[in-house]
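> Following is a predicted model, sequence given first.
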Amino acid sequence: MAKSTEIRESRKATLIGKTAGWLMRGLCATLRFEYLDRCGIGKRGTFPGPVIYCLWHNRIFTVPAAWRKLCGADRRAVVLTSASHDGAMLARAVGVFGIGAVRGSSSRRGVAALVALRKAMREGLDICLTPDGPRGPRYVLQPGAVKLAEAGRAPIIPVHVEFSSAWKLKSWDRFHVPKPFSKVRVIFDEALAVPAELSESEFEEWRLRIESVLRAGAEDFTEEA
């Protein structure tokens, strides 16, 4: 039985991940992107230090391409992926876009992942989190994002993705895959500065605030509510 601290890797996961990454790049090349940069992340010098991008797990498909187009020339980033084989595939997929990966999650290697993310931030790298992943519940923000922002003194930038036409997979998160030649709007929302040394009640207030902002940008959440 695999230990809970084990990072899972395999040649199969590597191959599938890299193939998926290039398929993502190919599909994204057909899309009509629209960018709404409310926080100014695409302008050099707006954020001299690292930032934390937060988006729902089911919206991640187009974000590596959008980030690379908008600010990838001036910024470096890593994404948190799970320590499972699925996480290995995602790590290889985003690597195609020049994005690194830190392996771990709330269910496996959580503390080690948090330490690695803080180290990456000290080295000047942006962090990308899907705070309802890797297993859900969908559209529920886990506390790790708030802890990292509080400890690292880095602003959180909510990222929303809107699809004119997309397939929704029958996974726990209803993962969205845009249809070729469709329109995709990627919104980098206003930055949220989480204060340091929050009390327990203040921490929960910030968690709910960030969750509310992300939910407001998810059209299917609004439809289901």
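Noted; the coordinates are in hand.
> make it CA atoms for all contacts and neighbour counts henceforth
OK.
> Can you list the residue ranges for strands in this structure?
Along the chain, counting by DSSP state E, strands occupy 32-37, 52-54, 77-81, 100-103, 126-129, 156-163, 166-168, 176-178, 183-188.
> quick one: contacts of the fourth one?
Residues from elsewhere that reach strand 100-103 (C-alpha atoms under 8 Å, 6 or more residues apart in numbering): 7, 77-83, 87-88, 91, 94-95, 109, 113, 116-117.
> What subset of the residues you listed is buried?
7, 77-83, 87-88, 91, 94-95, 109, 113, 116-117 (16 or more other C-alpha atoms under 10 Å).
> Number of residues surrounding the residue lying closest to Asp86 once chain neighbours are set aside?
Nearest residue to Asp86, sequence neighbours excluded (C-alpha to C-alpha, 6 or more residues apart in numbering): Ala13, at 7.4 Å. A count of neighbours around Ala13, defined by other C-alpha atoms under 10 Å, yields 20.
> take a look at this one as well, against the first:
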Amino acid sequence: MRWEDPEDHLSAIGQSPVIFALWHNRLILSLPSYRKYFLGRHPHRRLVALISASKDGALLSRLMDHHGVESVRGSSSRRGGQALKELVNRTRRGYDVAITPDGPRGPKYEVQEGVVMLAQLTGLPVVPMSAQIHSKKVLGSWDGFQVPLPFARCDIRMGEPIWVDRKGDEVEREVARRQIQERMMALTTD
């Protein structure tokens, strides 16, 4: 796994909590990249992940818990409001948040409004991320979920953080949503 952060956005983040945004189909790389690149520099950081309230989400939640990552269960269709409140509460306690802004149902590579609302409520930056998996199996799911093959080269890419105006209206939130999507797409190569 290789890290690509040519403008050193990681250093600019410092100790403050952030919201990491990674496409749903590259979710498999979220835990190893966080552990290697963020905990390596800041071992006391804590991560909470927004995970679907579905049966599949229950399995992922147990896996994350096993690796020391807490989860909040919810999505745009189930427990969304409660999940948002729980995430805001965790950020106040210093947690970073991991979110797949196009999940859990898509459309693929389309940022939904939840990540923007979370950033607006917390005042935390959204850190766009993506990954290029050079040798992979692509599953037949809605998002073309990508599974690295053994010994595959994986390049983790981090983009410039995006802040959402805490007093912004609907128009400003839409501008921020598009900005997040554009920055994530600029990091993404299929």
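That came through, no problem. Note that the structure is a prediction, hence the values are computed from the model and not measured.
> returning to that earlier point: and the residue nearest to Asp86 of the first structure, what does it touch?
His85, Asp86, Ala88, Met89.
> Return the residue of the second structure aligned against the first one.
Using TM-score structural alignment to pair residues, one finds that His85 of the first structure aligns to Lys55 in the second structure.
> just Phe175 of the first structure next, same as before
Counting by TM-score structural alignment, the partner of Phe175 of the first structure is Phe145.
> list the contacts for that match?
With C-alpha under 8 Å, 6+ apart, Phe145 of the second structure has these contacts: His24, Asn25, Arg26, Val138, Leu139.
> For PyMOL, write the selection for the buried entries among those residues.
Only the buried entries of the contacts of Phe145 of the second structure go into this PyMOL selection, using 16+ other C-alpha under 10 Å:
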select buried, resi 24+25+26
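> Other residues contacting stretch 139-149 of the first structure?
With contact meaning C-alpha under 8 Å, 6+ apart, stretch 139-149 of the first structure is reached by 52, 54, 56, 106, 114, 118, 129, 131-132, 154-156, 193-194, 203, 206-208, 210-211, 214-215, 221.
> equivalent range in the second structure for it?
By TM-score structural alignment, stretch 139-149 of the first structure lines up with residues 109-119 in the second structure.
> ditto for stretch 186-202 of the first structure
Using TM-score structural alignment, stretch 186-202 of the first structure lines up with residues 156-172 of the second structure.
> Find the centremost residue of the second structure, please.
Nearest residue to the geometric centre of the second structure (C-alpha atoms, centre = their mean): Ala21, 2.8 Å.
> Could you check how far the alignment partner in the first structure of that residue is from His85 of the first structure?
Using TM-score structural alignment as the criterion, the counterpart of Ala21 of the second structure in the first structure is Cys54. Distance of Cys54 of the first structure to His85 of the first structure, computed by C-alpha to C-alpha, to the nearest Å: 22 Å.
> buried residues in stretch 184-199 of the first structure?
Within stretch 184-199 of the first structure, the residues that qualify as buried are Val184, Arg185, Val186, Ile187, Phe188, Asp189, Glu190, Ala191, Leu192, Val194, Pro195, counting by 16+ other C-alpha under 10 Å.
> Ok, stretch 63-71 of the second structure next?
So stretch 63-71 of the second structure, judged by 16+ other C-alpha under 10 Å, has buried residues Met64, Val69, Glu70, Ser71.
> what's the answer for stretch 177-190 of the second structure, then?
Residues of stretch 177-190 of the second structure classed as buried: Arg177, Arg178, Ile180, Gln181, Glu182, Arg183, Met184, Met185, Leu187, Thr188 (neighbour count, 16+ other C-alpha under 10 Å).
> helices or strands up against the longest helix along the second structure?
Among the segments of the second structure that qualify as a helix by DSSP state H, the longest is helix 170-187. Secondary-structure packing of helix 170-187 of the second structure (3 or more C-alpha pairs under 8 Å, 6 or more residues apart in numbering; DSSP states H and E): helix 114-122, strand 126-133.
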